[in-house]
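Engineer: Whatever this is, show me its structure:
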Amino acid sequence: MPECPEVHIGRVEIPGEDYARIQQAADQGRNLWRLSPVRTAQVVGTEHLGLRANDIYTLREQYIESGSGLRHAVVEVTHGPCRFLVELYQPERQGSRGIWVVEDVTPL
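Structural biologist: Model (predicted):
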């Protein structure tokens, strides 16, 4: 299995990430990339997780967690010789107007 040590693996916690403020910005028409799980994986992945903008990002699935009702998405990222699953969820609002945040990165 190829190694890509520059990529952050595991649970993702971005210091200072305020979900309510991010949702409010999207509601006001700013940072609309947050409304797409693929674009969120790309932008957050490039800025914080060691991924690259020109990696290949593919939406694998979206599902609703039965207990919480939270909407989740899984984006597969091909990063050079490595492949990762980036898991995201919608913390503030569910559906097309809700922001996405990265929760976890797992190597494939």
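
Engineer: going forward, measure contacts and count neighbours with C-alpha atoms only.
Structural biologist: Noted.

Engineer: Between the two ends of stretch 78-96, how far is it?
Structural biologist: With C-alpha to C-alpha, to the nearest Å as the measure, stretch 78-96 spans 25 Å from end to end.

Engineer: just how off-centre is that stretch within its chain?
Structural biologist: Averaging C-alpha positions (C-alpha atoms, centre = their mean, to the nearest Å) puts stretch 78-96 3 Å from its chain's average.

Engineer: Mind listing what's buried along it?
Structural biologist: Across stretch 78-96, burial judged by 16 or more other C-alpha atoms under 10 Å covers 78-79, 83-92, 94.

Engineer: do stretch 47-60 as well
Structural biologist: In stretch 47-60, counting by 16+ other C-alpha under 10 Å, buried: 49-53, 56-59.

Engineer: which residues touch the helix or strand containing R60?
Structural biologist: Using DSSP states H and E, R60 falls within strand 56-64. With contact meaning C-alpha atoms under 8 Å, 6 or more residues apart in numbering, strand 56-64 is reached by 37-38, 41-42, 70-79.

Engineer: With stretch 4-11 instead?
Structural biologist: Outside stretch 4-11, the residues touching it (C-alpha under 8 Å, 6+ apart) are 49-51, 82, 103-107.

Engineer: One more, please, to line up against the first structure:
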Amino acid sequence: MACPEVVTGSVVIPGEDYERIQRAVDNGQYLWRLSPVRTAQEVGTVHLGLRMNDAYTFVEQFRDSDDGLMHAVVRVKHRSCTYVLELYQPEKQGRGGIWIVLSVTPL
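Structural biologist: Prediction:
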């Protein structure tokens, strides 16, 4: 793989408390969590080896028939590599719900 610094596979961020994050967003903090692309940028830069100035492209948003939750797909071009980040809304669905990075898959 040409970009070994990027973490791929299922994403689990230690100490990430979805309920607490949702409450903080409801109180006007971390509003970037309301955007799948901004969440991919912030979480990707801090935890996954991506860069803020990588090219982030919103691909789609859909309701997963298995878990009933809203999911979103963001494509990221990082140096010579391309990744697909899948995100989902664990607390609230739709507007006002936080986004969490679920997985990073190399293309």
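
Engineer: What value does the TM-score take for this pair?
Structural biologist: The TM-score (TM-score structural alignment, normalised by the length of structure 2) is 0.98; 107 aligned residues with a C-alpha RMSD of 0.7 Å.

Engineer: re earlier: need the buried ones from the contacts of strand 56-64 of structure 1 selected in PyMOL.
Structural biologist: Applying 16+ other C-alpha under 10 Å to the contacts of strand 56-64 of structure 1 leaves a buried subset, and the PyMOL line that selects it is:
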select buried, resi 37+38+41+42+70+71+72+73+74+75+76+77+78+79
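
Engineer: And the helices in structure 1?
Structural biologist: 19-27, 37-48 (DSSP state H).

Engineer: got TSV for those, with distance to E13 of structure 1 too?
Structural biologist: What follows is the helices of structure 1, written out as TSV (distance: least, C-alpha to C-alpha, whole Å):
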stretch	distance to E13 of structure 1
helix 19-27	12
helix 37-48	10
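
Engineer: tell me the most buried of these?
Structural biologist: Of the helices of structure 1, the one with the most neighbours on average (mean count of other C-alpha atoms under 10 Å) is helix 37-48, at a mean of 20.

Engineer: And the closest residue to A40 of structure 2 other than its chain neighbours, how far from A2 of structure 2?
Structural biologist: Distance criterion C-alpha to C-alpha, 6 or more residues apart in numbering; nearest residue to A40 of structure 2, sequence neighbours excluded, is V101 at 6.7 Å. To A2 of structure 2, V101 of structure 2 is 22 Å away according to C-alpha to C-alpha.

Engineer: the more surrounded of these two?
Structural biologist: V101 (23 against 8; other C-alpha atoms under 10 Å).

Engineer: which ones are touching that one?
Structural biologist: 11, 39-40, 43, 85-88.

Engineer: hmm, 7 Å instead?
Structural biologist: 11, 40, 85-88 (C-alpha atoms under 7 Å, 6 or more residues apart in numbering).

Engineer: can you tell me which residue in structure 1 aligns to it?
Structural biologist: Aligned counterpart of V101 of structure 2 in structure 1: V102 (TM-score structural alignment).

Engineer: The contacts of V101 of structure 2 in strands, which ones?
Structural biologist: Of those, the ones assigned to strands by DSSP state E are 85-88.

Engineer: Tell me the one of these nearest S65 of structure 2?
Structural biologist: Y88 (12.8 Å; C-alpha to C-alpha).
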